[in-house]
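need coordinates for the following:
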Amino acid sequence: MPDPAAPAGAPDALDFALIRATQAGLPLDPAPYAAVGAALGLSEAEVIARLAAMQARGMLRRIGAVPDHYRLGWRANGMTVWDVDDACVDVLGERIGALPFVSHCYRRPRHLPHWPYNLFAMVHARTHADAAPQVTRIAALLGDACRAHDVLWSTRILKKTGLRLPPAGQATQETR
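Presented below is the predicted three-dimensional model:
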């Protein structure tokens, strides 16, 4: 039940409980939303509806899998960076982002003269040699619109989590 004292669209105590129940990931269960709901006294449909509402209000950006590529055997994780003609970077970026081996692709501003790259695409493979054809395929799709590129290889995972709320009732830095 929503908190009647909360402003319209503001999260209520149940929203925060749902965030806390899912912030470390969904349970490995054939019906993960039902399992979360059971712990909170909600139905599976209520959990899904609340998460969708929080997403629509901009409280949640997305709900998705966050794989640990290293544990899955994908040790060659490279952020490919490309210096692409600004006139066609958006169209080409859409094509690159649609490739099955690209996990994410986005445009970023250049920082000349030291950083000419404006298109970034993450690739994953078991070895650097296995990733080479992926990089070559991206280069072929970019064609003459690409002036230069590089691959920045990951050496470790720095962060794989989003926001973490403290347990209910525990003060945060902002409230102390």
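
all contacts plus neighbour counts: C-alpha atoms, from now on.
Will do.

for Ser103, helix, strand, or coil?
Here Ser103 takes the strand state, with states given by DSSP: H, G, I helix; E, B strand; the rest coil.

distance of it from Ala121?
Ser103 sits 8 Å away from Ala121, going by Cα to Cα, to the nearest Å.

could you also give me the structure for this second sequence? I'd like to compare it with the first:
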Amino acid sequence: MSPFERALVTATQAGLPLVERPYEAVGAMLGVDGGSVREALAAMLEAGLVRRIGAVPNHWRLGWTANGMSVWDVDDAHIDALGAQLATLPGVSHCYRRPRHGAQWPYNLFVMLHGRQRAEVEAQARQVAALLAPHCRGHEILYSTAILKKTGLRLAGAA
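Take a look at the predicted model:
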């Protein structure tokens, strides 16, 4: 990373300012205009230095308190195609493949579902089950009991 890219990451790693013109606000902190911030972030995305720029909602504060990680035991030969289909469903925020861990944890597909009540999540899980059939051997829903602060890599300071 260049010194400017490092300074940009440091300035934005806790999030963009919640103002009408966030890139201009970041630019003011770094002594450049907002266009330069946008261009640098776009280049960093293209180069793979930054994975994504997006909002991270607090589901609990938005009233979505019945959040369930549904875990599925899916035939490995079909998991990639099925996972791609599941990721497009409206209630799914995360969908990814994970390794199995023996007989005590046979699940290889994780699908995060959100609802205001558990009945909503369970209805979504039935929709997932219908899409996965006949390639699914079992599943569970693991409900969240608290929200954890999500953060990415943090740099110690601008160089």
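
which stretches in structure 2 count as strands?
68-74, 92-97, 109-113, 136-143 (DSSP state E).

nearest to Gly54 of structure 2, out of those?
For the strands of structure 2, distance to Gly54 of structure 2 was read as Cα to Cα. The smallest value, 12.9 Å, belongs to strand 92-97.

compared with structure 1, how much does that closest one deviate?
When structure 1 is overlaid, strand 92-97 of structure 2 sits 0.6 Å from its aligned residues on average, using mean Cα distance after the TM-score superposition for structure 1.

just want the angle from that strand to strand 68-74.
30 degrees (axes from the mean of the first three to the mean of the last three Cα atoms, to 10 degrees).

now do the buried residues in strand 92-97 of structure 2.
92, 95-97 (16 or more other Cα atoms under 10 Å).

looking at the strands of structure 2, which is closest to Val9 of structure 2?
When these are ranked by proximity to Val9 of structure 2 (Cα to Cα), strand 92-97 comes first, at 24.6 Å.

whereabouts in structure 1 does the closest one align?
Alignment of strand 92-97 of structure 2 against structure 1: residues 102-107, by TM-score structural alignment.

aligned counterpart of Leu18 of structure 2 in structure 1, please.
Match for Leu18 of structure 2 (TM-score structural alignment): Leu28.

so what's the residue count around its match?
By the criterion of other Cα atoms under 10 Å, Leu28 of structure 1 has 8 neighbours.

what's the answer for Ala98 of structure 1, then?
13.
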